[in-house]
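A.B. asks: just coords:
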């Protein structure tokens, strides 16, 4: 479905509740919109009714936070059923979730927690991705996380784990460049080393967002808050990616301290400018 996007539709923004009515009324010039899937599970809700109106005019991407793919728990069948109903109705250009876990014995946490990167965790995660793709009847995208701690017994780095997930399941990758930049600072690795380990042809979507620096007595940590404009180093990572691999459908994420819609559209314009500058003669090669 991502290949159906035209050159003018390559950059989108996250559809957040403060902007829904404005999007419906004004139909701003934006390529596509991403929703958080779980907010639209109820078919009779006002949110779902509004989404139907929006989907009449914009391609939609369904981005989830609740599958808990890395958990030892079995997949929540009711969650899968609701997701499939949404996907079947909206026919999104992409469906995605995270390289993370968030449940134990059916109890869910309000966070996307990091995995130990072991063979056991890899087998479990791949099995879950295979189940999701089979149930939905389509390719699924996995997003790299931001993280603030690591496990001593991890047997491989995150980028190798993610690459193995993609190779084994043939899922797509949702490449969050801000997450890589944040995690690289927190854990002391090289962003370029991470990016070089991934198959660029598997990257079907890119996320760009802002982060927050937290200062403590013994140092600082960077938090993926999605509450600020995209930082210049992340823009540079994006430009570098486009130079090396071509254009990929790109999203501006902003989930906290949400500004006016015009601010998000201005960030999207920056991404569009980079795409036009860094692709030969303005030609876009779709994934």
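C.D. replies: Perfect, thanks for sending it. Remember, it's a predicted structure, so these values are computed and weren't measured experimentally.
A.B. asks: use CA for all of it now, contacts and neighbours both
C.D. replies: Will do.
A.B. asks: in the stretch 1-150 of the chain, which spans are strands?
C.D. replies: Per DSSP state E, counting those that start in this stretch, the stretch 1-150 of the chain carries strands over the ranges 11-14, 32-36, 60-63, 94-98, 101-104, 107-113, 141-143.
A.B. asks: dump the ones you listed to CSV, plus distance to residue 229.
C.D. replies: Output for the strands of the stretch 1-150 of the chain, formatted as CSV (distance: least, C-alpha to C-alpha, whole Å):
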stretch, distance to residue 229
strand 11-14, 12
strand 32-36, 17
strand 60-63, 20
strand 94-98, 22
strand 101-104, 27
strand 107-113, 22
strand 141-143, 20
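A.B. asks: here comes the other one, which I'd like you to weigh against the first:
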């Protein structure tokens, strides 16, 4: 591994082609853009033409959804080769993936599925991350998942699992605050307790997104991580709690479904930037105790 994650400590958004013209016309730029790796694994065409223009102007985060880091089977070598070509082509400031699995043999599932937290899965995830970081020649960030169930086989807490993976591999962590809130509420846990035990010194990027509130088959509340709505007030409060402890960390607004217009999306990024800027501001002498 030779290149560490190095996004600017400001806010960014996920790039949507429908916003391309508005982005180029924007008087006030955003901090960085994120793209999903699998959308840019072709050789050319409009996606690459647009991304090339953005790359000339902005920092870039590449976010993978298809490596299946948590699978007990070997990584797909062809997929990894295509990912390396993409990262070599655009030299992003950051690359990240999920603590999840999404494939079985040659079948790719349109979801990020959870895994039990055991010594066996810990070793396998660490092996996969070592393989990815060696192939790419860069640090990978590992994102905490949104979960809806607990595995009876799990013997390690999620926070301890992520901490140990990061220690073994040198990977950074991507803290998705909405995922923390969704998982905690679904499992009857406290999101603040989770965050206060999280290894924040290993966090290189934060994600914020929206979720839906539904009910399960027995009428109990169920939160779904949908990325299709504004960030909830409770998630903003958790984010502010984290930033008060860490100082500014690169922060991405995720909005992938029911995507709004550019100005609405950018307003979410501005709200996050206000929290970042407040954390980095040194109080005037008259404000100090």
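C.D. replies: Nice, thanks for sending it over. These figures come from a predicted structure and were not determined experimentally.
A.B. asks: need the TM-score between these chains.
C.D. replies: Once superposed, the chains reach a TM-score of 0.93 (TM-score structural alignment, normalised by the length of structure 1), with 279 aligned residues with a C-alpha RMSD of 1.6 Å.
A.B. asks: now the strands of the stretch 1-150 of structure 1 as JSON lines including distance to residue 52 of structure 1 and mean neighbour count?
C.D. replies: Shown next, in JSON lines, are these (distance: least, C-alpha to C-alpha, whole Å; neighbours: other C-alpha atoms under 10 Å):
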{"stretch": "strand 11-14", "distance to residue 52 of structure 1": "16", "mean neighbour count": "25"}
{"stretch": "strand 32-36", "distance to residue 52 of structure 1": "12", "mean neighbour count": "22"}
{"stretch": "strand 60-63", "distance to residue 52 of structure 1": "10", "mean neighbour count": "24"}
{"stretch": "strand 94-98", "distance to residue 52 of structure 1": "16", "mean neighbour count": "23"}
{"stretch": "strand 101-104", "distance to residue 52 of structure 1": "29", "mean neighbour count": "20"}
{"stretch": "strand 107-113", "distance to residue 52 of structure 1": "28", "mean neighbour count": "13"}
{"stretch": "strand 141-143", "distance to residue 52 of structure 1": "23", "mean neighbour count": "25"}
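A.B. asks: which stretch among the ones you listed comes nearest residue 71 of structure 1?
C.D. replies: Closest approach to residue 71 of structure 1 among these (C-alpha to C-alpha): strand 101-104, 4.9 Å.
A.B. asks: list the contacts of the closest residue to residue 116 of structure 2 other than its chain neighbours.
C.D. replies: In this structure, residue 116 of structure 2 finds its nearest non-sequential neighbour in residue 154, 5.0 Å apart by C-alpha to C-alpha, 6 or more residues apart in numbering. Applying C-alpha atoms under 8 Å, 6 or more residues apart in numbering, we find residue 154 of structure 2 in contact with 116-118.
A.B. asks: switch the cut-off to 10 Å
C.D. replies: 115-119, 121 (C-alpha atoms under 10 Å, 6 or more residues apart in numbering).
A.B. asks: for those residues, which ones persist in structure 1?
C.D. replies: Comparing the contacts of residue 154 of structure 2 with structure 1 on both residues aligned by TM-score structural alignment, their matches' C-alpha atoms under 10 Å, the contacts found in both are 115-119, 121.
A.B. asks: farthest pair within those residues?
C.D. replies: The most distant members of these, if one measures by C-alpha to C-alpha, are 115 and 119, lying 11.9 Å apart.
A.B. asks: what number of residues lie near residue 18 of structure 2?
C.D. replies: Applying other C-alpha atoms under 10 Å, we find 12 residues neighbouring residue 18 of structure 2.
A.B. asks: surely it meets residue 262?
C.D. replies: Yes - the pair residue 18 of structure 2 / residue 262 is scored as a contact, 8.5 Å apart, by C-alpha atoms under 10 Å.
A.B. asks: where's residue 142 of structure 1 relative to residue 26 of structure 1, distance?
C.D. replies: Counting by C-alpha to C-alpha, to the nearest Å, the gap between residue 142 of structure 1 and residue 26 of structure 1 amounts to 32 Å.
A.B. asks: what of residue 258 of structure 1?
C.D. replies: Going from residue 258 of structure 1 to residue 26 of structure 1 by C-alpha to C-alpha gives 19 Å.
A.B. asks: okay, those two: which has more neighbours?
C.D. replies: Neighbour totals were compared for residue 258 of structure 1 and residue 26, and residue 258 leads with 17 against 8 (other C-alpha under 10 Å).
A.B. asks: how close does the residue nearest to the more buried one when sequence neighbours are not counted get to residue 18 of structure 1?
C.D. replies: Once flanking residues are discounted, residue 258 of structure 1 sits nearest to residue 227: 6.8 Å by C-alpha to C-alpha, 6+ apart. The gap separating residue 227 of structure 1 from residue 18 of structure 1 is 14 Å, by C-alpha to C-alpha.
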